[in-house]
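In: here is a sequence with its predicted model. Questions after.
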Amino acid sequence: MHYTKEDSILNNSQDTLNPLNKKTAPIQDNCVGLEYPIKVLQIGEGNFLRGFCDWMIHQCNKKGYFQGSIAVTQPRPAGKEKIDQLKEQDGLYTLLTRGVENGDTVTSSEVISVFSQVINPYEEWNTFLQLAANPTLEFVISNTTEAGLNYQPTLLEEGVPIQSFPGKLTLFLYHRYLHFSGSTEKGLTMLPCELLERNGDTLKECVLRYSKEWELPEAFIKWIKEHNLFLNSLVDRIVTGFPKAEADALFTAWGYEDFLLNTAEPYHFWAIEGNSELDHRLPFKKAGLNVHWVKDLSPYQTRKVRILNGAHTLMALRGILSGMETVKEFMENSNFSHLLHEVIKKEVIPSTPGDFNENKVYAEEVFERFTNPFIHHRLTDISLNSLSKFKHRLLPTLKSYADLNGALPLGIVQAFAVLIRFYKIEKLKGTWTGEDFKGYPYILKDEEYVLEFYREQWLQYQENQISLLQLVENVLGNKDFWDENLNRIEDLSNLVHKYLEEIIKA
């Protein structure tokens, strides 16, 4: 949530506190990292990177392992306000970490001091490009959202800032290539954090495409391919940003104001598809952080989708139909919480590829995160595009379980029935609306063709044109939804019908 100095003046009747910067008394002696050489270019000034990898680098610096700082820049002109604030605060900000860890509620705060240079490329384009000549630079870390990690046709004009992140990176790398005369020792390691599968591969493809579009030398393209690393990675941490309601009380307790205050949960996980020897250069694991250098990222992606995201979808649909609003509320209901634990434990984990014990530990961490009293994760937010989410998060578990056991996972089958009931909807004043078990309305958001299909199916059932079993079979047989006819899975339609009938009669 955005917070300004004006908010502070209006809300704080006491004397104005000093702003956070290098002169702020409480942290004068704790600015480790600001004097270190720049080793990282970070494209992305937002909450997530500041609550994730910047915090990690700070931990490494405190132990003397990394001894490097970060030059940070924003990917879009809209990031100017936060970049300007970072400059005013000498690159400093506070991270408040709070949540549940090993069964205990924990809270801690720390001033993060990793930004030694802050650049607005739309106002300081030459300064940004000159950074390419820095001999100590080794890494590029980014989070520009999934929309930022794509190719956009762009003209290359002298002195004109490039809008797209991959375009900026391409020209930046070309300047580095020219400055160091194509030295094989001066390539960089790219670590994109965008939530996109094969994000490193995608970024590399974009850079190579720009290189060819702009007719850059073949020798440069060869240098990109052979002497730069584009690593695929998977990040996981809930970073909730500025705690506006509590900010003034926190500032008073700390003795300074911080308009870039950020909050995060204790849990953090980063899997990077790369050689473990890279930890010598970027010593996350050595510093005791939950970072893993892996040969294949896919098991970690599958684990997250099936366990964490699958649990989210399981609880969202049933919770909304039961009149609940948040993940926390669902988990505090002993019956629902027990049901969710049983489905994950007995159906999801045994059907998920990878090490069974590692998956089990991961699931335990997920449930602990769900009980975080400081995070209010709305079930309606999780329920967006629920049909597609069911397809990618829960259907693979259903099929894997059936293949392994010769029987269907009844918890997932029940969830399928809940999904169909969730889409019992009508369109009221342009808004797609359903009713929960007590008759209270909720709003659905999904592709229009999905919503139209379900409305028509439920309307036909209510007018006795089709039976409930036929409705189920029509849903399961819709290849536009599932890319296959799910009626071919033995006994699935009968069981879904059985559970849906019980839901309707309850």
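Out: That came through, no problem. Residues are numbered from 1 along each chain as shown.

In: when you work out contacts or count neighbours from here on, use the C-alpha atoms and nothing else.
Out: OK.

In: residues in contact with residue 447?
Out: residue 385 (CA atoms under 8 Å, 6 or more residues apart in numbering).

In: next: residue 387.
Out: Applying CA under 8 Å, 6+ apart, the residues contacting residue 387 are 419, 446, 481.

In: do you know how far it is from residue 449?
Out: 12 Å (CA to CA, to the nearest Å).

In: now swap in residue 133 and tell me
Out: Taken as CA to CA, the span from residue 133 to residue 449 is 52 Å.

In: so those two - more neighbours on which side?
Out: Set residue 133 next to residue 449 and count neighbours by other CA atoms under 10 Å: residue 133 wins out with 17 against 11.

In: spatially nearest residue to that one (excluding sequence neighbours)?
Out: In space, and not counting its chain neighbours, residue 133 is closest to residue 176: 5.6 Å by CA to CA, 6 or more residues apart in numbering.

In: tell me where the stretch 1-150 of the chain has strands.
Out: For the stretch 1-150 of the chain, strands defined by DSSP state E, counting those that start in this stretch occupy the ranges 18-19, 38-43, 69-73, 93-101, 104-112, 115-119, 139-142.

In: ok, and here's another one to check against it:
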Amino acid sequence: MTSLNRSNHPAAIHPERVLQFGTGVLLRGLPDYLIHKANQQGIFNGSIVVVKSTGGATDEFAEQDGLYTVVSRGLQKGQLVDKHTVVSAISRVISAQEDWKAVLDVAKKPSLQVIISNTTEVGIQYVEESIFQNPPQSYPAKLTAFLYERFKNFGGGRNKGLVVVPTELISDNGLKLRDIVEKIALHNELGKLFMKWLKYHVRFCNSLVDRIVPGKPDTETHAQLQQKLGYSDKLLIMAEPYRLWAIEGDDRVKNVLTFAKTDPGVIIDEDINFYRERKLRVLNGSHTISVPLAYLLGLETVHEMMQHPLMSRFVEDVITHEIVPTLPEWMIPEENPEAVREFAADVLDRFRNPYIEHLLLNITLQETLKMRARNLPTIQRFVEQHEQIPQRMALGFAAYLRFMKAVREEDGVYLGEATTPTGGIITYPIRDDHAEYFYKLWQQVDVHDASSVRNFVQTLCADTLLWETDLSVLSGFGDAVADHLSNLLTLGVEATLERHVAAAESTTSGSEIG
């Protein structure tokens, strides 16, 4: 079987317009993929120089001339998608550790327009260091050194500024990176002229990326795919069909990032808060409110959750009836509610993707912080808008409290236990910074006494240090959670869920406050 390279898979060579820090699968499965698509349509006509910031060789990229395959598998508009794309946007990969001078030489290219990065969330942090090291250690210092090299080479020319788009998964990633670069520049005394050029001619854009890219498939699947494709590809990666890259920018940014014109998954807007809020509430929030309930049923993956008739109904209903209606209309572009409903339909397709193994237990990591950030605002908005309690979210919240019930502690890890509908016992780690807090509170609860459970829930809801708000003021919420929790503890998870679904079929969503 032949290897994938430009000899047996000819591809156009374009000017190097993008510098990319990071070789990870997210960058290759989203920005690089999108730039390749634009090149294929004759729009952007630019290639990407990739910087490998960490140690390790770049041989695999060199052997394949930067080519690799993205296999997109999953559901889209309810239809099964299974297609592959050979991405040819990468021109070369340079190791920062082994050839930092070659990285700095890219700064001298007149064709360069864009810098993108994904150095993980910890990559965008300030480290007080010299940018004149070979190379600097932190990503912001490397970026500052590169920008300073470009400034010097072009004499601070205004038309040689760049658009910098970090994709690290933190809020306001562009603004935070800009602030750090400015601080590093001051520490290294790079001068007022550079600071002025940095301020007016280098545009740092906040961005949001959303695509599940599991990466390289397992050995068996990899072999099957290569057999089907007819060539070997050591860099082959898997991705879901859905994709979104929302970038905060004005007309100047649009004029540079012309690849955005070729794919509806790329959005450039002066305010991307809607896209961030939509993802946080609908995608992340529905995960957080549903997963403890599904896991306590004995399910292991998101796909299994969506195959379970009761859980699938629960997830669909909590998204449709309790999460989607709470996004503020003023936040929605052109006040178009379809933008949220269409995204919700995409989310359900993504959850049902049979090709992605998303473990429920992994999603429960730091469940308390996630519940606070993702779902409490939704619960509060629902009560304000409807003067009702969102009963599905109340059940999900109760299941979260049940999930946080540890039975013992071993070597600093708190362990929970649950009985599955088939009678089996599952033991699981509670990987949450508040595990000890919950363990101590649960010690005081008689699970067979409804009043004891109610006192437990009331104490939790009133803990403003934990929630940064007082949930006890949401009239009826604590009572609804306590009722659901008592049922989970005495009737079991499946019977409680069955009762809830049956009740939802005969009544409208929520119960009136009074």
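Out: Okay, I see it. Just so we're clear, the structure is a prediction, and the values are computed from it rather than from any experiment.

In: which among the strands of the stretch 1-150 of the first structure is found nearest to residue 285 of the first structure?
Out: strand 139-142 (16.8 Å; CA to CA).

In: next secondary structure after the closest one?
Out: Downstream of strand 139-142 of the first structure, the first helix or strand assigned by DSSP states H and E is helix 165-179.

In: which part of the second structure lines up with whichever helix or strand comes after that following helix?
Out: Later in the chain than helix 165-179 of the first structure, the nearest helix or strand by DSSP H and E is strand 189-192. On the second structure, the counterpart of strand 189-192 of the first structure by TM-score structural alignment is residues 163-166.

In: identify the residues contacting that stretch?
Out: 113-118, 173-174, 177, 202-207, 247, 253, 256.

In: could you do stretch 63-75 of the first structure as well?
Out: Residues contacting stretch 63-75 of the first structure (CA under 8 Å, 6+ apart): 33-45, 57, 60-61, 80, 83, 114-121, 144, 163-165, 281-283, 287.

In: change it to 7 Å
Out: 33-34, 36-45, 60-61, 114-121, 144, 165, 282-283 (CA atoms under 7 Å, 6 or more residues apart in numbering).

In: just stretch 298-308 of the second structure next, same as before
Out: 294, 311-312, 351-354, 357-360, 420.

In: which PyMOL command selects the buried ones in the contacts of stretch 163-166 of the second structure?
Out: Applying 16 or more other CA atoms under 10 Å to those, the buried members can be selected in PyMOL as follows:
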select buried, resi 113+114+115+116+117+118+173+174+177+202+203+204+205+206+207+247+253
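
In: residue 411 of the first structure -> the second structure?
Out: Under the alignment by TM-score structural alignment, residue 411 of the first structure pairs with residue 392 in the second structure.

In: number of residues surrounding its match?
Out: 27.

In: quick one: secondary structure of the residue lying closest to it once chain neighbours are set aside?
Out: Nearest residue to residue 392 of the second structure in three dimensions, chain neighbours excluded: residue 318, at 5.8 Å (CA to CA, 6+ apart). Taking DSSP: H, G, I helix; E, B strand; the rest coil as the rule, one finds residue 318 of the second structure in the helix state.

In: what about residue 318 of the second structure, how many neighbours?
Out: 22.

In: pretty sure it sits against residue 391.
Out: No - if you go by CA atoms under 7 Å, residue 318 of the second structure and residue 391 don't touch, sitting 8.8 Å apart.

In: closest one to residue 366 of the first structure among the strands of the stretch 1-150 of the first structure?
Out: strand 93-101 (10.8 Å).

In: list the contacts of the spatially most central residue of the first structure.
Out: Geometric centre of the first structure, nearest residue: residue 195, 5.5 Å, by CA atoms, centre = their mean. By CA under 7 Å, 6+ apart, residue 195 of the first structure lies in contact with residue 146.

In: same thing with the one 4 residues further on?
Out: Neighbouring residues of residue 199 of the first structure by CA under 7 Å, 6+ apart: 192, 232-233.

In: now do residue 286 of the second structure
Out: 315, 319.

In: what's the helix or strand for it?
Out: helix 285-296.

In: state the distance from the counterpart of residue 269 of the second structure in the first structure to residue 279 of the first structure.
Out: Residue correspondence to the first structure (TM-score structural alignment): residue 269 of the second structure is matched to residue 294. Using CA to CA, we find residue 294 of the first structure at a distance of 11 Å from residue 279 of the first structure.

In: how much space between the aligned partner of residue 68 of the first structure in the second structure and residue 40 of the second structure?
Out: By TM-score structural alignment, residue 68 of the first structure lines up with residue 46 in the second structure. Counting by CA to CA, the gap from residue 46 of the second structure to residue 40 of the second structure is 10 Å.

In: these two - which one has more neighbours?
Out: Taking other CA under 10 Å, residue 46 of the second structure and residue 40 do not tie; residue 46 has more neighbours (24 against 17).
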